[in-house]
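A.B. asks: Sequence and predicted structure below; questions after.
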Amino acid sequence: MSGSNPFSGKRILVVDDEPRMIKFVQVNLELDGFEVIAAGNGLQALDRVRTKLPDLVVMDVMMPEMDGFEALKQLRQVSDVPVIMLTVKDEEDDKHQAFSAGADDYLTKPFSPRELSDRIKAVLRRVSSGSVIPDAEVLTVDERLQIDFATHEVIVEGERLSLRPTEWRLLYHLVQNANWVMTSEALLQKVWGVEYKEDVQLLRLYIAYLRSKIEEDTRKPRYIVTEWSVGYRFVMPSD
């Protein structure tokens, strides 16, 4: 059976200060073939990531000693392990804070075991698919912007800037379809998966992150242009 399940044996770190929640998540994920390890707070989570090397982290926001947002910020200084944040609040500011800190996804409590499992699988698929993007020479967009496909970095006015994995995938698909309009639904499916095809707010957040790194004026973008009610277009000069 494990041969038919590509996620069998994937190690998931569950971080929550409520033992019952950890048990609830653990039992259901193990039924789906995952290996589950646990941590009761943010400090323990940082230690587990270093010593247990999980494939993905599911982390609650509200925890004692160190909350999930702070733990995620510290985690991102040493690891790119994908992280799904859990919270009881479904508010845009919380989502923005989670994604700004480096979260790969965000799930509001209460949730069903199937929903969490599907989100985990979607994130793991995105991470694995990122490795098949072919290397290429540095692409010169114009005198101000270059894109390094080998290092997944952008070079803005001579300065190299690192992109998070999700930011890179989004930029990659926009550039691969330069000067063509990509619908929001198409971008969401290509970058995040079919489960996210209607999450337009998620796409807007990451478009804003990309613009903050490559645009000279985010209010008047020259590279990533919004096509209202349709999607986005990466503008590549014709010369």
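C.D. replies: The structure has been received and is ready for your questions. Everything numeric here is computed off the predicted structure, so don't read it as measured data.
A.B. asks: going forward, measure contacts and count neighbours with C-alpha atoms only.
C.D. replies: Will do.
A.B. asks: what packs against the helix or strand harbouring residue 126?
C.D. replies: Using DSSP states H and E, residue 126 sits within helix 113-130. The contact analysis (3 or more Cα pairs under 8 Å, 6 or more residues apart in numbering; DSSP states H and E) places helix 113-130 against helix 19-31, strand 105-108, helix 165-176.
A.B. asks: one more structure, for comparison:
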Amino acid sequence: MMTNILIVDDDIHILNLLTIHLSKDGYQVFQAKDGVEALDLLQEKSCQLAVVDVMMPYLDGFELTKKIREQYNIPVILLTAKNQIEDKEQGYAAGTDDYLVKPFEPKELSFRIKALLRRYDSRADDSVVRIGHTTIDKKSYEVQTGSRTILLPLKEFELLYFLMSNPLQVFSRDRLIEQVWGFDFSGDERTVDVHIKRIRERFSTLTDDFQIKTVRGVGYSLEAKRS
């Protein structure tokens, strides 16, 4: 099955250049000249990845990325002409997976697309995550540690599953809320702290396969025990 890539840029030359290059790589490419057009296209076509320019009329790349995140589980690469750290921060806050500063080589974009598609493919396949003697199964919603099976409340399960799927990565409370509770969550960051505390209390006496560390001023990270 052919992989569909959406390219969103108000520069027709960039659209055409990337379409030619990515088509040679075997992708089916769909073009949109702004964010509104991109959202319309995503409703009609099933795309596996989006390449989004930051500076666009009607709906900029940051806002478009947020909207894609709300509705679709596909990776997003942001393109920008600026190399400002603030833009990168805003891009990652919006939910982008990767960032590329113009001008760039089309070949570099190809590498990044391949890497992201691999990452998302493996994430989709891995309904069971194992750390040491502990496994967490997204299909049965069970956690198995040694010979014991634990059934967690839904949000605790989803929080633990996300952290176990991404060990050693540090996630802010905002990112965890986004991932587990969704963008329309109306509570505050303390909800994350309460759920982390409950998970720690449940597993501290059951296993030392993993620990959820507090990274001061940032958020949380799950560390696996070194064998």
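C.D. replies: Alright, I've got the coordinates. This is a predicted model, so every value here is computed, not measured.
A.B. asks: How alike are these chains, TM-score-wise?
C.D. replies: In this superposition the chains share a TM-score of 0.65, using TM-score structural alignment, normalised by the length of structure 2; 180 aligned residues with a Cα RMSD of 3.7 Å.
A.B. asks: now the helices and strands packed on helix 113-130 of structure 1 as TSV including distance to residue 188 of structure 1?
C.D. replies: Output for those, formatted as TSV (distance: least, Cα to Cα, whole Å):
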stretch	distance to residue 188 of structure 1
helix 19-31	25
strand 105-108	13
helix 165-176	9
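A.B. asks: For residue 209 of structure 1, which of the ones you listed is the nearest?
C.D. replies: Proximity to residue 209 of structure 1 (Cα to Cα) singles out helix 165-176 among these, at 7.6 Å.
A.B. asks: Helix 113-130 and that closest one, what's the angle between them?
C.D. replies: Here the directions of helix 165-176 of structure 1 and helix 113-130 differ by 60 degrees (axes from the mean of the first three to the mean of the last three Cα atoms, to 10 degrees).
A.B. asks: Can you name the next helix or strand after helix 165-176 of structure 1?
C.D. replies: Next helix or strand after helix 165-176 of structure 1 toward the C-terminus (DSSP H and E): strand 181-183.
A.B. asks: related to what we said a few turns ago, including distance to residue 87 of structure 1 and mean neighbour count, could the helices and strands packed on helix 113-130 of structure 1 go into JSON lines?
C.D. replies: What follows is these, written out as JSON lines (distance: least, Cα to Cα, whole Å; neighbours: other Cα atoms under 10 Å):
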{"stretch": "helix 19-31", "distance to residue 87 of structure 1": "12", "mean neighbour count": "15"}
{"stretch": "strand 105-108", "distance to residue 87 of structure 1": "5", "mean neighbour count": "19"}
{"stretch": "helix 165-176", "distance to residue 87 of structure 1": "21", "mean neighbour count": "18"}
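A.B. asks: wait, which of those is closest to residue 131 of structure 1?
C.D. replies: helix 165-176 (10.0 Å).
A.B. asks: And for the closest one, what's in contact with it?
C.D. replies: 104, 127, 130, 152-153, 182, 187, 190-191, 206, 209-210, 232-234 (Cα atoms under 8 Å, 6 or more residues apart in numbering).
A.B. asks: Sort out for me which of those residues are in helices.
C.D. replies: If you go by DSSP state H, these have 127, 130, 187, 190, 191, 206, 209, 210 in helices.
A.B. asks: quick one: contacts for the last one?
C.D. replies: Put plainly, it is residue 210 of structure 1. For residue 210 of structure 1, the contacting residues are 167, 171, by Cα under 8 Å, 6+ apart.
A.B. asks: Fine by me, we can end here.
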